[in-house]
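Asks: Give me a model of this one.
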Amino acid sequence: MFLVTISMVSKTSVILTFLFLALPFSSTACSKEDFQALVAFKETFSPNTFPKSWGASADCCLWGNITGCKDGRVTSLTFTSDVFNDVAALDLHGTLPPSLGDLSTLTSIDIYMQPNLYGLIPYNWSKLKNLETVAIYSTNVSGPVPSFLSQLTSLQELHLDYCNLSGALPPSLGDLANLNKVSFTHNKLTGTIPSTLFSRLDKGILHADLNLVENQLTGAIPKSFGRVPFRYISLQDNQLSGDASFLFGKSKPSLIQVTLARNRLSFDLTNVEYPVKNVQYIDLGNNEIYGSINEQIIQVVQEIHLDVRSNELCGKIPRGGKFTPKDANWFADNKCLCGEPLPACK
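Replies: Predicted coordinates:
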């Protein structure tokens, strides 16, 4: 005999549970585990938050915002407040639900433009051993970057941008051998950048991306980063100090972009060589960098944007090959730089 007391559970839960039991199931029908986790997720938020497709079929792969399924198991979720690749727009009010941690086959979570979503990243998410991508963008999710993320051994991309995260980056993120894209832009992170980050990167991974723009990070850039095959590294708008010359090198094949502007970096640029093959953009502006610009920069094979404004550089600006600087602002406010596009050297 099956008894349900309406006062003990919500009407939504009762309706969806009966639907789950009553509808005929095919081989692609949602698993019981995933069905229950999604119902719990839905009930975290106020009524009418989700489209009618949520719960309209036993096959959860047909529900709105379920962007990936395999053999009736949920693999990908996308929640956005704007229409995005035909994903239903949602406006989530509340905290991040721990119930998503019960979707054991999940490989991707994407949450965009949810300013009314707040609170901590739930510890229950540490169970998501298949998770490869986490992208939480433009929310009010707060608290520290959880150290339990290091338990997500399949994680490849971690994007927690435009949130209210604070505290230090956990060194344990460096334990993740597959993690090669890390982005925590526009948060309130403090402390130093862990030297362990990317330290165990699988040798089969050809490049890494790091974006820590606009935080409150201090101290030196880890020397260990000189061995990381960076493609993009963006650390501007922090309070970083010391040397950054080891990020460069003539033979670094992956490096495309380096942005270090508006820090307190101080090193001699004179003998710094620039990657020849792929580099396109270097921004070192508003630091305390001294010396001169190496003539070797004219060897680069693509047009390169070099911005060194507001430093302590001297000497003639090189010119030749693909390096033909035209904007004087990129070189302004230095100690004694000269030559086109600045006034001629005396």
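
Asks: use CA for all of it now, contacts and neighbours both
Replies: OK.

Asks: what about Ala40, helix or strand, and which?
Replies: Assessed by DSSP states H and E, Ala40 sits inside helix 32-43.

Asks: quick check, distance from that helix to the centre of its chain.
Replies: Distance of helix 32-43 from the chain centroid (C-alpha atoms, centre = their mean, to the nearest Å) equals 27 Å.

Asks: which other residues reach the helix or strand following that helix?
Replies: Later in the chain than helix 32-43, the nearest helix or strand by DSSP H and E is strand 66-70. Here strand 66-70 makes contact (C-alpha atoms under 8 Å, 6 or more residues apart in numbering) with Cys60, Cys61, Val74, Thr75, Ser76, Leu77, Thr78, Val87.

Asks: for stretch 39-58, same thing?
Replies: 12-13, 16, 19-20, 23-25, 29-30, 60, 62-64, 88, 90-94, 97-100.

Asks: Could you tell me the end-to-end distance of that stretch?
Replies: 12 Å (C-alpha to C-alpha, to the nearest Å).

Asks: Another sequence for comparison is provided below:
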Amino acid sequence: MPFQTVFFLLLLHSLSPPSAADSSSSSGLCHPDDQSALLQFKNSFSDPKPFPTWDPKFHCCGWYGVECNETTNHVIGLDIATSDLNGTIPITLPNLKHLQHLRLHKLPNLVGEIPPEIGQLHHLTYLVISWTNVSGPVPHFLSNLISLRYLVLSFNCLSGFIPPSLPTLPYLYAIDLSRNHLTGPIPESFGHFPESAGPPALDLSHNMLSGDIPASLANVNFSEIDISRNSLSGDASVFFGLGKITNTIIISRNNFEFDFSKVTFMEDLDVLDISHNKIYGTIPSQIIDAVYLQQLNVSYNRLCGKIPTGWKLRYRSEIWDNSSFLHNRCLCGFPLDPCQ
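Replies: Here you go, the predicted structure:
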């Protein structure tokens, strides 16, 4: 099963469209300015069919995909997920001045670039634009979203470099730019996330990123990191460390080359995939102290020596099969051939 971070699953769940029953449980009165802004959003598309419940005869807090603040009746959430929507992201979105959650998901006919007007949504905490055909760069003006906590721009057609300004956002602690066409290196600034935001989750997988891993990333106590399926190089041991709380490290299918013997493992590590690189050395015996480890893949590297034994796993009844260790230079021991 492809990697999906716990955060992103929770995020998508939290942004699921409210049902009619949920919406009607609020006061039901929609602020007239917000209702007008929503109708502008709807009318910016040529086909109104994706919005069958968006009827001005009814207050907009009961419209599908719309969430209102129960006290102020202002629209604070907009979740649009339908395959029938055609067009570009409307530039009228800033008229929803109190918007906190915006999710545009699984809209294959949504095209064009992310408009600069998105940068005016200063109350936005969740921004999800995923599974669309939106193209162009990851905009630098996203750094204007001073309240942003979660940024998900996955499964799109975005290209160009990653803006180095993203980690300057004071509350941002989850970035998913996976499954795009991004190029260039990981910015050095990604080693300087603000501590006030908490341990960041970062998914840059399935792009065309290249260059060495910035040494500054060693300063970050990531909660989850997935940079797999790029063309990155250098020393990815910066993600390891006994004192870190990282539970997921997926760096597979890159050009990393470092001495695995020298890394130390955090106790909370749950997923480790370093496969399809040029990593050499031995598997440190300290890995058996990663008691929560559920997924392990070190195959297709240049590792040597004996595979550690005596695993202290808490939630796994069976030890790893040989597919976790195959195609290394000279690994031996169970579940591979015995050491000579």
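
Asks: check contacts around the residue nearest to Thr82 of structure 2 when sequence neighbours are not counted.
Replies: Closest residue to Thr82 of structure 2 apart from its sequence neighbours, by C-alpha to C-alpha, 6 or more residues apart in numbering: Leu107 at 5.9 Å. If you count contacts by C-alpha under 8 Å, 6+ apart, Leu107 of structure 2 has them with Ala81, Thr82, Ser83, Asp84, Leu85, Ser130, Trp131, Thr132, Asn133.

Asks: What's the match for Leu107 of structure 2 in structure 1?
Replies: Mapped onto structure 1 by TM-score structural alignment, Leu107 of structure 2 lines up with Gln114.

Asks: Its match sits in which helix or strand?
Replies: strand 108-119.

Asks: Show me what Asn180 of structure 2 aligns to in structure 1.
Replies: Asn180 of structure 2 maps onto Asn187 in structure 1, by TM-score structural alignment.

Asks: Now do the contacts for that match.
Replies: Contact analysis of Asn187 of structure 1 by C-alpha under 8 Å, 6+ apart lists Asp161, Tyr162, Cys163, Asn164, Leu165, Ser166, Glu214, Asn215.

Asks: Secondary structure and neighbour count for these - can I get that in TSV?
Replies: Conversion of the contacts of Asn187 of structure 1 to TSV gives the following (DSSP: H, G, I helix; E, B strand; the rest coil; neighbours: other C-alpha atoms under 10 Å):
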residue	secondary structure	neighbour count
Asp161	strand	23
Tyr162	coil	21
Cys163	coil	23
Asn164	strand	20
Leu165	strand	26
Ser166	strand	17
Glu214	coil	20
Asn215	coil	21
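
Asks: Going by distance to Asn286 of structure 1, which of these wins?
Replies: Glu214 (14.2 Å; C-alpha to C-alpha).

Asks: Out of the contacts of strand 66-70 of structure 1, which sit inside helices?
Replies: Using DSSP state H, no member of the contacts of strand 66-70 of structure 1 sits in helices.

Asks: List buried residues within the contacts of Leu107 of structure 2.
Replies: Burial by neighbour count, judged by 16 or more other C-alpha atoms under 10 Å, picks out Ala81, Leu85, Ser130, Trp131, Thr132, Asn133 from the contacts of Leu107 of structure 2.

Asks: Just put those in CSV and tack on secondary structure and distance to Gly184 of structure 2.
Replies: Putting these into CSV (DSSP: H, G, I helix; E, B strand; the rest coil; distance: C-alpha to C-alpha, whole Å) gives the following:
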residue, secondary structure, distance to Gly184 of structure 2
Ala81, coil, 31
Leu85, coil, 32
Ser130, strand, 21
Trp131, strand, 22
Thr132, strand, 22
Asn133, coil, 21
